[in-house]
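J.: Pasted the sequence and its predicted model underneath.
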Amino acid sequence: MWRLFLLAVRRPGRPVRFGRPSRGLTGHAGRSGVAAARPPGPRPSSGRLLTVIALVAFVSTADNAVLVAALTSIQSELGLGMAGAQWLGIAYMLAFAGLLPATGPLLDRWGPAGLRAGLALFASTSLAAATASDAVVLVAARAGQGAGAAIVVPGTLRLLRTGLPARHRPLGAAVWTAALAAALALGPWLGGVLTQHGHWSWIFLAHLPPLAAAAILLGRPAHDGAEPVRTAIPVGPALLAVAASTALTAAIVGWGQDWAWLPVAVGAAALTTLVRHELRSATPLFPREVVRNSAVLGSVGVLLPWGIGVSGAVYFTPMVHQDAFAQGPVAASLPLVVIAIAVVVATPAVVRITRWFGVRATVAAGCLVGGGGFLALAGTAHAPDLLSRVPGLVLLGLGAACTAPLTAHPLDTVAGRDSGTVAALLTAARETAAALGVALLGLVLARNAVADLAHGYATALVVAAALQAVAATAALTLLRPPEQAPP
């Protein structure tokens, strides 16, 4: 829920551009090169683009936040079990994570037309989710929303660099960050309000007005100020990544079932094919100099256990509060609001803390603080009141804020031409970890909640705390002081 916020606050003055830039220019067909220059055309004003940036940032960040408040209502109406509730989040996360590396080159080639296509995809799949009458259609629509997000998020970040004049780019980054913070704090509450006083379908219908407004404000500019390039779009490798992560996640969700071996086999085959492609291809999904970078690998190594624990526990919190304590969607979403406020308040101080104590100590301490928050929440898992949970929720938010250097640290060690690729890789790692967390902690919750849902929730929180300890150990072991980044 707060992953994009932690990414955006990294460098307000230097917005991140997703996607791999073109390397080398040539006029030969089938190779990378600059296309014929497009004639100048009308470009949206800075005010309109800033509004687009705010709208997309809010909608894309609030999407999962509003969903978790509506899970119980969706389960009740569509007859979903625990696995169905898990896939509503997993489908979005895996589509977003897996397709993200391919959308950068797509946007580099298509420019504003690619962003408009992403807005249309996000809007149409949101409408499909709102009108879904069975679980299969709803899960498919959620995957479509994830694919749309994989286009509109980097496409909107791209506007910061290609659409705004240099003097307005810091303001654009600040608007993006402010919109993320607002979605982070208000998303769970809005989801609860829409579900409790309307219908769960409203959480998806609510996407349509801001997405339509963004498309209208974007207009149809002839170009966005960037040189159009012809870059290879790695659709095949990206689909292999989605297939591998989806199959292996399905194996976790269905652990213990007779058919669980099948997704393991499919996932292993897809992963083997992807690795073989990456080792042999002249244009791998991620450049070799990036995946061999110790800072990048170290951050991913920390992000995975951290994200599995945090995202998995957060995803089921409103559902447990509604089912175990008979709370309404609004009251059940308040714990996430407390976490979000703690993240927003603490994040500005993390820059100074990192400067004083370094990346390793800051991230490791954040993981341990978050683990302490999970243990505190586990101790109050049977208490229905919010007040007893506030200390644990605040600790969890403070710990999450301290993981912000996991984005800044690797980006400081790579060449500028690779910064978009690294940002895409880190975002994909966060989303994949979130999907695995929903699968793993959902399995723990279901296996330990046969007689008492609150007991199963407490067990899942303890597992989340253990994962934070693993992440802290990884931070102390894998993270190193950044070396001088190449130009």
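T.: It's in.
J.: switch to C-alpha atoms for all contacts and neighbour counts from now on
T.: Fine.
J.: Select the longest helix from the chain.
T.: Longest helix in the chain, counting residues (DSSP state H): helix 329-379.
J.: I'd like the next helix or strand past it.
T.: Counting by DSSP states H and E, the next helix or strand C-terminal to helix 329-379 is helix 390-401.
J.: how about that following helix: buried residues?
T.: Val390, Gly392, Leu393, Val394, Leu395, Leu396, Gly397, Leu398, Gly399, Ala400, Ala401 (16 or more other Cα atoms under 10 Å).
J.: And for stretch 328-346?
T.: 328-344, 346.
J.: same deal with stretch 279-290?
T.: Leu285, Phe286, Val290.
J.: Which of those fall within helices?
T.: Secondary structure from DSSP H places Val290 of the buried residues of stretch 279-290 in helices.
J.: Against that first model, consider the following:
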Amino acid sequence: MEAPSAPPTVALGGRAGRWIIVATILGSGVAFLDGSVVNVALPAIGRDTGGGFAVLQWVLDAYLLTLSALLLLGGALGDRYGRRLVFQIGLVVFTLASLGCGLAPDGAVLIIARLVQGVGGALLVPGSLALINSTIRPDDRGRAVGTWAGLTGVSSALGPFVGGWLVDAVSWRWVFFINLPIAAVALVVTARHVPETRSTGVTGAPDLAGAAAITLGLAGAIYALIELPVHGWNVLTAVALAAGVAGLVAFPLVESRTKGPIMPPALFANRQFTGANLTTFTVYSALSGALFLLSLQLQQTLGYSALEAGIATLPITVIMLLLSGRMGALAQRTGPRLPMTIGPFGCAAGLALMTLAVPGSSYPTGVLPGVLVFGLGLAVTVAPLTSAVLAAVEPARAGVASGVNNAISRLAGLVAVAVLPLVAGMTGPGATVGSGFGRAMVISAAVCALGGVLSWCTIDRRCPVESVAVPGLNHACQDPCTQHGSIEERTDRSSR
């Protein structure tokens, strides 16, 4: 059982509140920035380190592997041992790993450093909003989360531009070195100005067995998916696949028998929660796989520079920043089912249009139409999707539900980067990104459309949602058909 810590009393408008926001924005911002700059650096990394297409897959998937597997454990450790402490440890690990990435002499060292970087991210990412929730008083928390979301969104938006410029002007290594000064400032601000908080009355050991099972399962399965097309069947591949299957089978069994599981199986007894997370998996797998391959297509096949490739996909992030709030307001009036159905079909249309990005096409006719339509579809989808996830659970479980949804979105990217090139025929002898790009976009479009069908079949259309700030990793929402009282009262109850 877990008893909440004392109610937070820090006002957002005061000096202490402003420092807390600065620390959390810098800390989470460095992780979000890293996530958006690496894509545009991949061709330069491949040229410098060698190793072929599989190395580029691992550069992305090594980070996503440890991040997605350990994200929920990181949040639980913060609640138990101190949110500021775990946040600081995450910053240190992430910073040292970023230094290792930038100094890596070859692909193997870079991949190992990326694995460690994911561990740091798993401690860092859930801690940012947990610190806001546990320190900022309830009356100010919604505005604090909005400020956090807007400014971290800016860091994501600048990522492709900054990454492309660094690759072209200096070196791909500076894509990782740029994390060092940002994280250092975040560490100093956190140490000086952020109070320590933790949940009191926590009993039992952390769910290390569950974290180990899912990490082993994902690592073995992803290794087999990436390496099998390159090296064929051998002892290492067979052992990895067997270990992956064993870990993935063991994970739900461990979670069902653990007193405090990192991913409570009971959550998935709710049809809407399960459906919304399946939609998350489909949409984010299409997003991650398509943007990974589009960046390579633009640079390796169409001859774009790294900066030009980064700018080419920037409209997606700009549209998200401009329209996500409006789509969240629309979901309050209509319920999440309709936008969650229309949005993935819009994403699918955008991905289908990306098949026009072939040699000889110009940016306005070959790339921009797909980018714009995909960005619009994503903006329609994301805010209602978060609403649907949180509306499916009671307030006491909102933080866990949000964390699960966040982890599933990262897992979707992990799987997509490993699987999409394989099924699109990009990994065999003589295969190139250009030879399978069109097929990959069509496959991604079909996966996105499946997400729309899943939403229509599983999301409850009867109850609209209201946006409030609650514990967890997102600007979350509750269901007014099952909750009572004002937004402020419900937010206050969810913090206790």
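T.: Nice, I can see it. On a predicted model such as this, the values are computed, not experimentally measured, just so you know.
J.: on that earlier part again, mean deviation (superposed) between the longest helix of structure 1 and structure 2, please.
T.: Mean deviation of helix 329-379 of structure 1 relative to structure 2 after superposition (mean Cα distance after the TM-score superposition for structure 1): 1.5 Å.
J.: so how far is that helix off the chain centroid?
T.: 17 Å (Cα atoms, centre = their mean, to the nearest Å).
J.: How about stretch 96-111 of structure 2?
T.: 22 Å.
J.: against structure 2, where does stretch 94-107 of structure 1 fall?
T.: Mapping stretch 94-107 of structure 1 onto structure 2 (TM-score structural alignment) gives residues 65-78.
J.: how close does the counterpart of Gly198 of structure 1 in structure 2 get to Glu2 of structure 2?
T.: Under the alignment by TM-score structural alignment, Gly198 of structure 1 pairs with Val170 in structure 2. Using Cα to Cα, to the nearest Å, Val170 of structure 2 is found at 50 Å from Glu2 of structure 2.
J.: ok, now Ala62 of structure 2?
T.: Counting by Cα to Cα - Ala62 of structure 2 and Glu2 of structure 2 are separated by 33 Å.
J.: who has more neighbours, these two?
T.: Ala62 (24 against 12; other Cα atoms under 10 Å).
J.: In space, what's closest to the more buried one - neighbours in sequence excluded?
T.: Leaving out its chain neighbours, the residue that sits closest to Ala62 of structure 2 by Cα to Cα, 6 or more residues apart in numbering is Leu115, at 4.9 Å.
J.: next one: Leu49 of structure 1
T.: Going by Cα to Cα, 6+ apart, Leu49 of structure 1 has Leu218 as its nearest residue, at 6.8 Å.
J.: number of nearby residues for the aligned residue in structure 2 for the one you found?
T.: Applying TM-score structural alignment, one finds that Leu218 of structure 1 aligns to Thr190 in structure 2. Applying other Cα under 10 Å, we find 24 residues neighbouring Thr190 of structure 2.
J.: Who are the contact partners of the residue most central in space within structure 1?
T.: Geometric centre of structure 1, nearest residue: Glu431, 4.5 Å, by Cα atoms, centre = their mean. Counting by Cα atoms under 8 Å, 6 or more residues apart in numbering, Glu431 of structure 1 makes contact with Met93, Leu94, Phe96, Ala97.
J.: just Arg43 of structure 1 next, same as before
T.: Contacts for Arg43 of structure 1 (Cα under 8 Å, 6+ apart) come out as Gly163, Pro221, Ala222, His223, Asp224.
J.: shouldn't the fourth one be in contact with Gly111?
T.: Yes. Between His223 of structure 1 and Gly111 a contact is recorded at 6.9 Å, counting by Cα atoms under 8 Å.
J.: More neighbours: the two, which one.
T.: Gly111 (25 against 21).
J.: how far away is the nearest residue to Ala215 of structure 1 once chain neighbours are set aside from Leu406 of structure 1?
T.: The spatially closest residue to Ala215 of structure 1, leaving aside those adjacent along the chain, is Arg116, at 6.3 Å (Cα to Cα, 6+ apart). Note on Arg116 of structure 1: its distance to Leu406 of structure 1, by Cα to Cα, is 31 Å.
J.: Next: Ala206 of structure 1.
T.: In terms of Cα to Cα, Ala206 of structure 1 sits 32 Å off from Leu406 of structure 1.
J.: Please identify which of those two sits among more neighbours.
T.: Set side by side, Ala206 of structure 1 and Leu406 show more neighbours around Leu406, with 26 against 19, by other Cα under 10 Å.
J.: wait, what's in contact with that one?
T.: Ser299, Val302, Leu303, Val359, Val363.
J.: And for Gly148 of structure 1?
T.: Phe96, Gly118, Leu119, Ala120, Leu121, Phe122.
J.: Tell me the counterpart of it in structure 2.
T.: By TM-score structural alignment, Gly148 of structure 1 lines up with Gly120.
J.: Repeat that for Gly236 of structure 1.
T.: Match for Gly236 of structure 1 (TM-score structural alignment): Ala209.
J.: and that match, that's in a helix?
T.: Yes. Ala209 of structure 2 forms part of a helix when assessed by DSSP: H, G, I helix; E, B strand; the rest coil.
J.: Who are the contact partners of it?
T.: Contacts of Ala209 of structure 2 by Cα under 8 Å, 6+ apart are Val254.
J.: Distance-wise, check it relative to Asp79 of structure 2.
T.: On the measure of Cα to Cα, Ala209 of structure 2 and Asp79 of structure 2 end up 18 Å apart.
J.: Likewise for Ala286 of structure 2?
T.: 33 Å.
J.: quick one, which of the two is more surrounded?
T.: Legend: neighbour count by other Cα under 10 Å for Ala286 of structure 2 and Asp79, higher for Ala286 (31 against 24).
J.: Under the alignment, what does Arg169 of structure 1 map to in structure 2?
T.: Aligned partner of Arg169 of structure 1 by TM-score structural alignment: Arg141.
J.: Apart from its neighbours in sequence, what residue is nearest the counterpart of Ile53 of structure 1 in structure 2?
T.: In structure 2, the residue matched to Ile53 of structure 1 (TM-score structural alignment) is Thr24. Leaving aside its sequence neighbours, Thr24 of structure 2 sits nearest to Ser128 (Cα to Cα, 6+ apart; 4.8 Å).
J.: OK, contacts around the one you found?
T.: Ser128 of structure 2 neighbours (Cα under 8 Å, 6+ apart): Thr24, Ile25, Gly27, Ser28, Phe87.
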